[in-house]
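*Asks:* Build the 3D model from these lines:
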Amino acid sequence: MTYRVCFVCTGNICRSPMAEAVFHARVEDAGLDGLVEADSAGTDGWHEGEGADPRTLAVLEENGYGLDHTARRFRASWFSRLDLVVVLDAGHLRELRRLAPTEQDAAKVRLLRSYDPAADRADLDVPDPYYGGADGFDACLEMVEAASTGLLAAVREQVEGRAA
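*Replies:* Next up, the predicted model:
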C-alpha cells in the first residue's frame, strides 16, 4: 500500500514544490519510490495552473533537483487518501487542521521543520521567500533539506510498519 505525503504552503509555487522535489529525491535515493508518493498544494488558489516560481526552479536546478509542477489548491476531500500533510509554517498548520474533516485527519498535519532535530523549536516556520531575493530561496532550500532527512526516517518507519 502506497504511503502518500502532500506538502502545503500558501500559493504552491515556492516552498511546497521545493519540499516536494527534495523529498522525491530522498525517496528515490532510499529505494522507496513505488512505496511512497509525494505531491504538493497551496492553501490558496491564487496560482492554480501555474508552474513553480522561476527562482524555485533555479535553486532546485543549481542543487541537482528536478521538478515538473503545476500549482493547485488543497482540498479537504484529499485527507481521506493522504497519510501525511506536511505544512511549511504555523499559519498553514492552523488552516489545514481547521479544514480537516475529522480529528484523525487533523493529526495528519505536521510542520516540516518539526522533523529537523537542529531546528529552533520556538520557530519551526520555513519563511516565504516569494517577496525577497535569491538568498531567501537558498535559505528555504537549506531548511527543506535539513528537515527532509528526518521526514524520510519517519515515513520509512511508517512504511516498514505497514509491511510488518
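
*Asks:* all contacts plus neighbour counts: C-alpha atoms, from now on.
*Replies:* Fine.

*Asks:* How about the contacts made by Leu124?
*Replies:* Leu124 makes contact with 89-90, 111-114, according to C-alpha atoms under 8 Å, 6 or more residues apart in numbering.

*Asks:* Kindly apply the preceding question to His47 instead.
*Replies:* 11-13, 71-72.

*Asks:* how close does it get to Glu160?
*Replies:* Going from His47 to Glu160 by C-alpha to C-alpha, to the nearest Å gives 36 Å.

*Asks:* Please apply the same query to Cys14.
*Replies:* 31 Å.

*Asks:* who has more neighbours, these two?
*Replies:* Neighbour comparison, Cys14 and Glu160: the larger count goes to Cys14, with 25 against 10 (by other C-alpha atoms under 10 Å).

*Asks:* One more, please, to line up against the first structure:
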Amino acid sequence: MANRILFVCLGNICRSPAAEAVLRKQNPHLEIDSAGTSRWHTGEPPYAPMQTAARQRGVDLSSLRARQFGVNDFTAFDLILVMDAQNRKDVEALRPAGNTTPVRLFTEFATASPHDHVPDPYYTRDFDGCLDLIEDAAADLSAAVAEI
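*Replies:* Prediction:
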C-alpha cells in the first residue's frame, strides 16, 4: 500500500504543490509531499496565480515551500508521481542502483479526462484547467491507493 506519496514537477511552484494539497485534503491519513526537478524556486511559496485558483476551490497552498527532488526521495516514499515525461526522465536519472520505488505519470489516474501529462500552468496560464485535471487524477488515485 502506498502510504507515502511524492509529487514531482519542474519548479515545485504550480503542479506538484497543487497535487500535494489536493490529495492531502482528500486523504489526510497519507504522508504526501512535493518536489521539483530544478532548484530554481527552492524555498519559495507556490506561484501566486496557482494559490489564488486553488484557494477558490478551498485548497490552501500558502504553507508549502518549493524543494528540489533528491536521491533520498526514492527511499522516503512508496510512490513517486510525476507531471510529465521530462520530469520522469529527470527523476529516473537519479534512481539509485537496485531501488524499485515506482515512478509513474500522475495522469495515469485521470480516467475522466485522459491526458499524457499535466500541462504546466506557469506557461499555459490555465490554472483552472490544471486544477481540474489534478482533482480528477487525485480522486482516482484516492480510490486506487490501497492497491498500489
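
*Asks:* Now, of the contacts of Leu124 of structure 1, which are buried?
*Replies:* 89, 111-114 (16 or more other C-alpha atoms under 10 Å).

*Asks:* The residues you listed: which two are farthest apart?
*Replies:* Greatest spacing in the buried ones among the contacts of Leu124 of structure 1, by C-alpha to C-alpha: Asp89 and Ser114 (10.4 Å).

*Asks:* which residues of structure 2 fall in helices?
*Replies:* Along structure 2, counting by DSSP state H, helices occupy 15-26, 48-55, 73-76, 85-92, 121-124, 127-144.

*Asks:* Looking at these, spot the one closest to Ala112 of structure 2.
*Replies:* That would be helix 127-144 among the helices of structure 2, by C-alpha to C-alpha, at 6.7 Å.

*Asks:* In structure 1, which residues correspond to the closest one?
*Replies:* Aligned using TM-score structural alignment, helix 127-144 of structure 2 spans residues 137-154 in structure 1.

*Asks:* Same check on stretch 39-53 of structure 2?
*Replies:* Taking TM-score structural alignment, stretch 39-53 of structure 2 hits residues 45-59 over in structure 1.

*Asks:* if we can go back for a sec, quick one: which of the contacts of His47 of structure 1 is nearest Arg81 of structure 1?
*Replies:* Using C-alpha to C-alpha, these come closest to Arg81 of structure 1 at Arg72, 16.6 Å.

*Asks:* quick one: that closest one and Gly49 touch, right?
*Replies:* Yes. Between Arg72 of structure 1 and Gly49 there is a contact at 6.4 Å, judged by C-alpha atoms under 8 Å.

*Asks:* neighbour count winner among those two?
*Replies:* Neighbours were counted for Arg72 of structure 1 and for Gly49 using other C-alpha under 10 Å; Arg72 has more, 22 against 13.

*Asks:* Can you tell me what the more buried one aligns to in structure 2?
*Replies:* Match for Arg72 of structure 1 (TM-score structural alignment): Arg67.

*Asks:* Let me see the contact set for the residue nearest to that match when sequence neighbours are not counted.
*Replies:* Nearest residue to Arg67 of structure 2 in three dimensions, chain neighbours excluded: Thr42, at 4.7 Å (C-alpha to C-alpha, 6 or more residues apart in numbering). Neighbouring residues of Thr42 of structure 2 by C-alpha under 8 Å, 6+ apart: 65-68.

*Asks:* right, and the pair among the residues you listed with maximum separation?
*Replies:* Spanning the widest gap among the contacts of Thr42 of structure 2 are Arg65 and Gln68, at 10.2 Å by C-alpha to C-alpha.

*Asks:* Please say which of these two ends up with more neighbours.
*Replies:* Gln68 (20 against 17).

*Asks:* Roughly how far does that one sit from His29 of structure 2?
*Replies:* 24 Å.

*Asks:* just to revisit the earlier point, nearest to Val59 of structure 1 among the contacts of His47 of structure 1?
*Replies:* Using C-alpha to C-alpha, the contacts of His47 of structure 1 come closest to Val59 of structure 1 at Ile13, 12.9 Å.

*Asks:* Run a quick check on the closest one versus Ala71, I expect a contact.
*Replies:* Yes. Assessed by C-alpha under 8 Å, Ile13 of structure 1 is found in contact with Ala71 at 6.2 Å.
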